[in-house]
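[1] below: sequence and its predicted model.
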Amino acid sequence: MPIIIVINDFPEVEDESEYEQLCAGVRLGIEQILTFATKKSNKLEYIAVITGKDSNAHVLSHLTRDYGSIRENLDRLTLPEKIDWREIISCINELIFEEWMMDGKTFVFCLVGERPTKLSKSRKRPATPEADFYFKFEFESHIQIMIMAEDGNMTKRYYEKVLAGNNQKGSIECVNWQNNDTISKKFTSSISLLSPPHIVTLLCGKISCQVQLYPPVKPFFGIVKHEQVNKRIGSKLKIYGFISLNDLASPPFFSKHFLIPTGSRTEDAPKKEDDRGNVPNVTVLLHGSLKVRQMAAVVQLAPNWFGLICSCSDSKKKSNLILYVLEAGSEPVTWLGDFTSMMISNELSDNNPFLSEKKSPFPIKTDERPSYNQPTISWIKSSGVQADIQKVVRFAKKLPEKENLFYKEVNRVKKAALSYGFTSLILGLSDILEREMTSNDSLSSSAKDHLSRTVAALRSPAACNVDFIISSK
């Protein structure tokens, strides 16, 4: 969840001591934002700083979690006088889409002086519909404008236009920059209201703990089995059981979130009285067990709405608990069946075939038995891709007898690769067929002609067209 700090439009101050005091007030306000982001529950915030340089918008710090580098840049901060607000918004749009490219709300903190920005006539844009673009963000946002003045009512009039262009998603605060206590309180209250942590209770049998979901889970609105469904996550997440990751495969999910334990020692509390790091926590138990056993926890978010908790490792040193929110309904993963009908494996009878033969009950076998093969390819696991490629190679070795089946499988794999956006697989298949053509001396000249024609077709630009059919003609 990015936070963009904008420093713009400060009046020229002739008194050097007064200017230094104003700069110190701006740094103190930004320091409150960095302090908020440093807390355990908010340590995932990305922050960028945009200011002015040579009458143009300038990115002082790109989106980063290295708050130390931001503080170093602030030591060399000079307050810009007036930068066209439309250039600032354009700079923010480019920054978000180049460095973030993720869904979710972006918080924009604007630190401005006591006077409004006046657009010069030379830089004023014509009143066309396209000009309104510069007054609007291209992503969901919340603007918090902090006017560094004791009484900034005159300045509010201009910045109300900015909020109007943002559909009024924001607010304006006046801050007395000569009072450090006022600066700290104003900035702390503003940033705290913008991002309240989403705290829920995680229940696992008779033990429980409070966790933060980051980012917060959005309500689910959609159509499930021809019915309109509106779901909101409850205050308790109850774990119903565990399932192997091999059976889970790669299920579709609505959203995913970090599970962050809230039982960490605060900075203000004494270490002996609030040393919660030594207190057992459910998240630590879950993280270790799920990672070692290669399993996922099935959790209920709300009535008839489920999710999956998995241990996810970004690197050797970083590992997190991730909540995958599934679509609402009792059957969000088709090959796992009805979640409400699941039971613990220990409750199965001793003569159950799944226990006696150590077989997995998944995927669920339906009563439907189609009398024809599926025309489409479903690659849930990597083994499915490998099996289809091997099938093409087997038919290639039996050319020209298996000519029709060979071209049929090549076109099926090509179409599936384009459907999944797996275009590199098409080039990989052409390399495999070329290797087979050059290394297999037992192939006839007719078979090599078919393979060379297929390799050329797969490498042609037309291969990226779904309607393009590779044939022997």
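    Cool, got the structure.
[2] from here on, contacts and neighbour counts on C-alpha atoms
    Fine.
[3] what's in contact with stretch 224-232?
    Lys218, Pro219, Phe220, Phe221, Gly222, Ile223, Ala302, Trp305, Ala328, Gly329 (C-alpha atoms under 8 Å, 6 or more residues apart in numbering).
[4] oh, that last question was meant for stretch 184-193, not what I typed.
    By C-alpha under 8 Å, 6+ apart, stretch 184-193 touches Leu28, Gly29, Gln32, Ile33, Phe36, Gln144, Glu173, Val175.
[5] here comes the other one, which I'd like you to weigh against the first:
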Amino acid sequence: MPTVFLVDASLSMCKPVSLQDRAEPMQIRHLAAEGLNHLLQYMAIHCKLEFCSVVVFSSLWEVVEPFTRDFDALRDRLTRLQFYDKTNIEVGIEGAKHAVLQEWGASCSCQIVLVTDGCTPRCLPQLNSPLFPFPCKLHIVPLCEPGSPQLKASLPFYQKLIDSTGNGAIVLPEGGLSLKSVNQAFVSIGESSYVSWQGRLVCGHLESHVTLCPPPDPQIKRVYDFEQITVKMSDTIEICGFMSIPDVAHPATVSRHLVLPIPAPKPDQSETSPTPENAQLRIEDGGMDDEAADDGKQPSFCVLLHGSLKVESMVAVCKLGASWYGMLYSWADSKKKSNLMLSTFEPGEGSVPWWTSVSSLGSNMIEKLKLPIKPAEKPSYSMNSVVWIRTTGLQADIQKILRHARKLPEKMSAFYKELNRLRRAAISYGFYDLLETMSSILERECTLLPGTQHPEAALQLSHAASQLKVTAGELPDIDTPIAPLKTKLSSSYMD
């Protein structure tokens, strides 16, 4: 899940403020850089693979540091920011939106940390809902005294930003403005949103301690016909069995995670996560590097599983929690490098439609089923499916019918085939107004026929227009297509 540090670069960020734990005043921009530096230290310990970017804004916006995993480069860039004129949060939101869409698209979840001095313009902009076209969690950190008038005036606007996003929080320094309170405010963002998932990957008597990047959402809810399922990922990924890639056949997934092996926790190690200060000291002393070097010499079931799945072209079906399953597989981002990935299915036993219940799958069952399972009824694929996502698709279908109508009676069979195709789709979608409109179009075409046109054309168009009309209070029959009008003139065109 990428992160955007959206930093206010207005001149008000250069204002000096008095701090409780410092004798000399300090500028707000230095407080912002110090707080973001602590957040980056926390992420370097718990989310090393997080992509971060720095976007500054005033009356304009600028991406001063594109998405990267180099936390040192991010820290260095935060100390060299330039500051300009006035604050325009609407411009900053556009900058963050552009940065995410340009790099990740609209389907990737993102976190935005907005750092400002708590001042908002007198004329507040109109906010669209949702605020971002992608799933987003917004953290707003106003660096000002909790009881200041400017913060009281800005809090309703900040809350509207959070409500428009749908997820996020306003993070205020507790107990007044000080270096300690600012640093703790940014660390609290890391503790709430950058919690790494660590657990065990188990297959029979083999196991390995792994971490997932990005960490899975704590809860995933899916609404079904008569129930709502709430699932939570356990601390154990249990492999249930193995399947060949053709049998899996690309099922729908909820999320995708990189699976990385980690050192096994020591027996005397506390279960609580280390504080950022202690963990940073361990990194500086080289303790973590020594452990990683020793762990590289130990056999790992995670590495064995990855190599086996890659060579055999198979996936491992695994259980993530109560009625929640996923699959492990080898994924290559280039020709030379591949990784072990975990994709999670929709919650429930029947999450993959062409499988049977996941808990009922077995080696004998898979051989008998010959996955993927084909439905009992054999659908007809003689006609393409009707897709009306854009208006151009509907217009193309109507124009195709009219082209055949102008060539009646030679194109009689093609005319009724396309007309019934459109009628069936309109009834299926409940688009009954389209039937009335199509009937009016055919009546108009009938009146515009040239005098040299075959008389059979007018008869067929009038017949089709009358059949398309929907009687008030009655639903049209989708199973009965419109048949051509049988006349003495049409006997030679009905072959």
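    That came through, no problem. This one's a predicted model, so the numbers in the text were calculated from it and none came from an experiment.
[6] what's the TM between chain one and chain two?
    Laid over one another, the chains give 0.62 as their TM-score (TM-score structural alignment, normalised by the length of structure 1), with 356 aligned residues with a C-alpha RMSD of 4.1 Å.
[7] of the contacts of stretch 184-193 of structure 1, which belong to helices?
    Among the contacts of stretch 184-193 of structure 1, the members found in helices (DSSP state H) are Leu28, Gly29, Gln32, Ile33, Phe36.
[8] residues contacting the last one?
    Contacts were defined as C-alpha under 8 Å, 6+ apart; by that measure Phe36 of structure 1 touches Asn42, Thr188, Ile191, Ser192.
[9] assess the claim that Leu245 of structure 1 and Ala296 are in contact.
    Yes. The pair Leu245 of structure 1 and Ala296 passes the contact test of C-alpha atoms under 8 Å, sitting 6.3 Å apart.
[10] more crowded one of the two?
    Ala296 (26 against 15; other C-alpha atoms under 10 Å).
[11] would the more buried one count as being in a strand?
    Yes. Remark: Ala296 of structure 1 belongs to a strand, assigned using DSSP: H, G, I helix; E, B strand; the rest coil.
[12] what lines up with it in structure 2?
    Using TM-score structural alignment as the criterion, Ala296 of structure 1 maps onto Val315 of structure 2.
[13] separation between that match and Glu349 of structure 2?
    18 Å (C-alpha to C-alpha, to the nearest Å).
[14] wait, Pro80 of structure 1 sits on Ala57?
    No. Proximity of Pro80 of structure 1 to Ala57 does not meet the contact threshold set by C-alpha under 8 Å, at 9.6 Å.
[15] now tabulate the contacts of stretch 224-232 of structure 1 in CSV and tack on neighbour count and distance to Lys256 of structure 1.
    CSV is the format used below for the contacts of stretch 224-232 of structure 1 (neighbours: other C-alpha atoms under 10 Å; distance: C-alpha to C-alpha, whole Å):
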residue, neighbour count, distance to Lys256 of structure 1
Lys218, 13, 10
Pro219, 10, 13
Phe220, 18, 13
Phe221, 13, 16
Gly222, 14, 17
Ile223, 13, 20
Ala302, 17, 16
Trp305, 21, 14
Ala328, 25, 14
Gly329, 19, 17
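[16] show only the entries of those residues found in strands.
    Members of the contacts of stretch 224-232 of structure 1 lying in strands (criterion: DSSP state E): Phe220, Phe221, Gly222, Ile223, Ala302, Trp305.
[17] report the two of those residues separated the most.
    Ile223 and Ala302 (16.6 Å; C-alpha to C-alpha).
[18] where do the helices sit along the stretch 351-495 of structure 2?
    Secondary structure of the stretch 351-495 of structure 2 (DSSP state H, counting those that start in this stretch): helices at 363-369, 391-405, 412-429, 432-447, 455-468.
[19] closest to Val182 of structure 2 out of those?
    That would be helix 391-405 among the helices of the stretch 351-495 of structure 2, by C-alpha to C-alpha, at 52.0 Å.
[20] re earlier: quickly list what's touching both of Pro80 and Ala57 of structure 1.
    Thr51.
[21] quick one, which of the two is more surrounded?
    Ala57 (25 against 21).
[22] contact partners for that one?
    Residues counted as contacts of Ala57 of structure 1 (C-alpha under 8 Å, 6+ apart) are Ile50, Thr51, Ile83, Glu87, Ile88, Cys91.
[23] so which of those residues hold up in structure 2?
    Contacts conserved in structure 2 for these, counting by both residues aligned by TM-score structural alignment, their matches' C-alpha atoms under 8 Å: Ile50, Thr51, Glu87, Ile88, Cys91.
[24] contact partners for Ile401 of structure 2?
    Applying C-alpha under 8 Å, 6+ apart, the residues contacting Ile401 of structure 2 are Phe415, Glu418, Leu419.
[25] roughly how far does it sit from Ser466 of structure 2?
    16 Å.
[26] tell me the residue in structure 2 aligned with Gly307 of structure 1.
    Alignment note (TM-score structural alignment): Gly307 of structure 1 maps to Gly326 of structure 2.
[27] so how far is Ser264 of structure 1 from Lys271 of structure 1?
    Distance from Lys271 of structure 1 to Ser264 of structure 1, by C-alpha to C-alpha: 11 Å.
[28] should've said Val175 of structure 1
    Distance of Val175 of structure 1 to Ser264 of structure 1, computed by C-alpha to C-alpha: 32 Å.
[29] more neighbours: these two, which one.
    Val175 (24 against 15).
[30] next, the angle from the host helix or strand of Thr230 of structure 2 to strand 219-223.
    According to DSSP states H and E, Thr230 of structure 2 maps onto strand 228-232. Orientation of strand 228-232 of structure 2 against strand 219-223 (axes from the mean of the first three to the mean of the last three C-alpha atoms, to 10 degrees) gives an angle of 160 degrees.
[31] mean deviation, strand 228-232 of structure 2 versus structure 1?
    Its matched residues in structure 1 lie on average 2.7 Å from strand 228-232 of structure 2 after superposition (mean C-alpha distance after the TM-score superposition for structure 1).
[32] Val7 of structure 2: what secondary structure?
    Counting by three-state DSSP, the backbone at Val7 of structure 2 sits in strand.
[33] what is the burial count for it?
    Neighbour tally, Val7 of structure 2, other C-alpha under 10 Å: 27.
[34] hang on, the earlier thing: now tabulate the contacts of Ile401 of structure 2 in CSV and tack on neighbour count and distance to Glu227 of structure 2.
    Shown next, in CSV, are those (neighbours: other C-alpha under 10 Å; distance: C-alpha to C-alpha, whole Å):
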residue, neighbour count, distance to Glu227 of structure 2
Phe415, 25, 45
Glu418, 18, 40
Leu419, 23, 40
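[35] now, among those, which is nearest to Glu277 of structure 2?
    Glu418 (70.4 Å).
[36] can I get the ones in strands among the contacts of stretch 224-232 of structure 1 in JSON lines with distance to Gly288 of structure 1?
    Formatted as JSON lines, these follow (distance: C-alpha to C-alpha, whole Å):
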{"residue": "Phe220", "distance to Gly288 of structure 1": "30"}
{"residue": "Phe221", "distance to Gly288 of structure 1": "34"}
{"residue": "Gly222", "distance to Gly288 of structure 1": "35"}
{"residue": "Ile223", "distance to Gly288 of structure 1": "37"}
{"residue": "Ala302", "distance to Gly288 of structure 1": "26"}
{"residue": "Trp305", "distance to Gly288 of structure 1": "26"}
